[in-house]
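Trainee: please work out how this folds:
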Amino acid sequence: MRRAFVAAAMAALAALVAPASALAQPVGLSPVAFSELKGWARDDHAAAFATFSASCRAIRDDLPPSRPALPPSAALKAVCEHALALDEQDAAAARAFFEREFRAYRVGTGTLTGYYEPEIEGSREKTARFDTPLMARPADLVMFAEGETAPGVPPGLGAARRRPDGGLEAYPERAKIEDGALAGRGLELVWTEPVDAFFVHIQGSTRVRLPDGTALRLAYDGRNGQKFTGIGRLLVERGALTKSGTTMASIRTWLAQNPREGRDLMRENASYIFFRIDGSLKETDGPRGAQNVPLTPGRSIAVDRTLWSYGLPFWIEGRFPDGERIEKLVVAQDTGSAILGAARGDYFVGTGDAAGAVAGGMKQQTGFVALLPREAGAGEAK
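Mentor: Okay, the predicted model is just below:
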């Protein structure tokens, strides 16, 4: 498999954040005093510290992420050891911890979107209403690391199917899977409605409320590697929605009003996600992010995993769709195929319809400030 792209990216990354003895500051990032961050003194740093500590436990324990990111540096590991040696911190002590252990650097202004954990209705058996499966990862799925490919697989695909002869080929697209390409393997974990299933694929996790009232937690467990296509963009291009009026709610409304056309439209997104049942999560836990730790509503964000390490704190400055300001400390614990660039984030809002209403309208220009360990070594950010 070709690794040239990965090697080049890592080499560039190492040059970007060099040890303090080699660089006065990380190249391309502007230092900023904590006192200059609007709202810094008002934030609940204790809540951010709890989320950061969860990431630190995963780093300390070498918990494998579900989607590998830039490895944490020795400096970040050291800060995590300091955090985990402390008792639960109040807001003032937590703020002092972050100011003592990190330096703040402005990354720039970019897009902040939102995501959530859907809670949908479903059944362990196929019914007239619940006729669309959420499926387990097939045994023949081979996932690639960022930038890798293989003979027989078109460049740019993130996964492949292993043939019986040992060779690899492109994994079937969404339309072929929906038409039965994986039928008969017993991969169906749960059945739900088609539009709900589609949006669960976009969010990457869900709680499925079963007829007996119990909930089944499903977590991301791989994808077919095919290109993701946002159907909101397609609806705008075709004049069905306006760019300013495109939200998750407006897309769902259009799909409900146009079921036949909606089915065809959803099939244009070739990407398909596979899941696993996560029985380790408590009712109060958020879904697991790519770092493999439960996400915290309002404190976890998804970042570009080729540029940032999981566990890094970020200060974000922007607004919610209703105009309320976002000025808070969050932690990188997740990633996504559409989350690309240094000043780009996806904000985890929470679980259920109310969280979905907020997440679906989020696409604001937001300021991003990275907190890097004071003794930062290479490998923290590109």
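
Trainee: from here on, contacts and neighbour counts on C-alpha atoms
Mentor: OK.

Trainee: check which helix or strand Arg100 maps to.
Mentor: In this structure, Arg100 sits in helix 91-101 according to DSSP states H and E.

Trainee: tell me the angle of the very next helix or strand once past that helix relative to helix 91-101?
Mentor: In the C-terminal direction, the helix or strand that comes right after helix 91-101 (DSSP H and E) is strand 102-117. Angle between the axes of strand 102-117 and helix 91-101 is 120 degrees (criterion: axes from the mean of the first three to the mean of the last three Cα atoms, to 10 degrees).

Trainee: one more, for comparison:
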Amino acid sequence: MVRWLVTLSLGVVLLLGLFWSLQTTEKAKVPAAKVDAGSALEQVAWSSFPKPHNGAASLAQWADALRQSGIYYRRNPAKRQVRFGNYLTTMGKMAALTDQLAAQAALGDLDGLLHHLQAHTTLFRSVGSDGKGHVLATGYYEPLLHGARRADNRNRYPIYKRPKDLIEIHIQDFHPDLPKKKLRGRLEGKRLKPYYSRSQIDQYGKLSGRGLELVWVDDSVDLFFLQVQGSGRVALPDGSTMRVGYADANGQPYHSIGKFLIQQGEVAKEDMSLPVLRTWLADHPQRVDEVLNKNPSYVFFKEIKGGPYGNIGVALTAEHAIATDYRIFPRGAPALLVSEEPEFDSAKGPPKAWHPFARLVVNQDTGGAIRGPGRVDLFMGFGERAERIAGEMKQGGGALFFIAPKQLKHAPLAKPEPAKPASLWDRIKAWFGQLNGG
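Mentor: Predicted structure coming up:
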């Protein structure tokens, strides 16, 4: 690892490439945010809190999810800060909060829990995508694939492990004025290049023959959606099941293939869902590679025991764990999601109705497409029901609340002044002069 850092310091083109890549690919991946971690949440009165629909069984599951967050908080220094909008608390206080709420929830008394919340916690609400608190709620699930540990005529599509030549760059390591972003790439001579895209990996075999094949599966579309979900199970020929979880990604921007088909006029926007998308791909096998390659992002996996695990490293609880933008929302925090869920009247086909719900959940995951204060993804679990619900959910007009300890420190985020292009250019040249002894 030291060797590539030395190489990194030798070329001006490298950091310039990184910088301009950041300005282009990151903007493509993450639209310019109008809010930051300080303005994404606003403190609200408990009178604005919708009464949750959690019954006794659901409260028990919420308690399980809270205990998992407690594990996460205790892995970190007790005094490490956790931000709720313009307020701060600590990991230690969050661990105590999740313990208290888990104990209350385990009693199965919703009214008693709500009384405890109002007396001992502080409530925040996401400002949403419109500044009025509206969020778009989608769902995700743990898919089941079929495969084998060795390739054969049926199982021809590899799930890859993390390549050793995948390099992660923390841009702010070069200077505190640069954005707090990460880039991934690979060394080619003395230059850092973007890591291989989906088409380079799947169609041009850039990773084949390197011993990176974790397991082989029988369907390229299933493999694509495994990467979208981030974890899953693979049924093996001997009857056993292998669980795989997220290990890393190639750093290329995430592009929605559903959005691409809508833009091409192939599917109407109001009709788009996971089942509709799968049907279109099945009906157009000659275009599968073309469409999948519109998303250059690629996910690498590792075999896991238990799980699935979210981005805070704890097991997710079905229907009670959410994924949000980790840059602006507190990891592991208790929350309440207000949205709608579908009702089906047949084994196949679209929902016959949608029903509102307000559910206590916990913020334990993130996702490449989950960006900004107006997005939340609800983990539905494993199985056909989970896939059907997750595949249909894309409900706007919801709300997302977060629950914090009672005592908080008021600490608004300072608004950094944007660097002028000319002065930034001068600083980049100066940094490389220092790196090269000039």
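
Trainee: how alike are these chains, TM-score-wise?
Mentor: The TM-score (TM-score structural alignment, normalised by the length of structure 1) is 0.82; 352 aligned residues with a Cα RMSD of 3.3 Å.

Trainee: rewinding a little: from the chain's centroid, how far away is the helix holding Arg100 of structure 1?
Mentor: Mean C-alpha position of helix 91-101 of structure 1 versus that of the full chain (Cα atoms, centre = their mean, to the nearest Å) differs by 26 Å.

Trainee: helices and strands around that helix, which ones?
Mentor: In this structure, helix 91-101 of structure 1 makes packing contacts with helix 45-60, judged by 3 or more Cα pairs under 8 Å, 6 or more residues apart in numbering; DSSP states H and E.

Trainee: tell me what the helix it packs on is packed against?
Mentor: helix 74-84, helix 91-101, strand 325-334.

Trainee: touching, Ala160 of structure 1 and Ala170? I think so.
Mentor: Yes - under the criterion of Cα atoms under 8 Å, Ala160 of structure 1 is in contact with Ala170, at a separation of 4.8 Å.

Trainee: of those two, who's got more company?
Mentor: More neighbours surround Ala160 than the other of Ala160 of structure 1 and Ala170, with 26 against 21 (other Cα atoms under 10 Å).

Trainee: in structure 2, what sits opposite that one in the alignment?
Mentor: Under the alignment by TM-score structural alignment, Ala160 of structure 1 pairs with Gly185 in structure 2.

Trainee: likewise Ser244 of structure 1?
Mentor: Ser244 of structure 1 maps onto Glu270 in structure 2, by TM-score structural alignment.

Trainee: cool, Arg209 of structure 1 as well?
Mentor: Under the alignment (TM-score structural alignment), Arg209 of structure 1 pairs with Ala235 of structure 2.

Trainee: residue contacts, the counterpart of Val221 of structure 2 in structure 1?
Mentor: Aligned by TM-score structural alignment, Val221 of structure 2 pairs with Val195 of structure 1. If a contact means Cα atoms under 8 Å, 6 or more residues apart in numbering, then Val195 of structure 1 has Arg252, Leu255 as its contacts.

Trainee: where does Val195 of structure 1 land in three-state SS?
Mentor: Reducing the assignment to helix, strand or coil with DSSP: H, G, I helix; E, B strand; the rest coil, the entry for Val195 of structure 1 is helix.

Trainee: quick test: name the residue nearest the centre of structure 1.
Mentor: The centroid of structure 1 falls nearest to Thr335 when counting by Cα atoms, centre = their mean (3.1 Å).

Trainee: just checking, that residue touches Val303?
Mentor: Yes - counting by Cα under 8 Å, Val303 is a contact partner of Thr335 of structure 1 at 5.0 Å.

Trainee: find residues that contact each of those two.
Mentor: When contacts are counted by Cα under 8 Å, 6+ apart, Thr335 of structure 1 and Val303 have Asp346 as shared neighbours.

Trainee: count the neighbours of Ala247 of structure 2 for me.
Mentor: Neighbouring residues of Ala247 of structure 2 were enumerated by other Cα under 10 Å; the total is 17.
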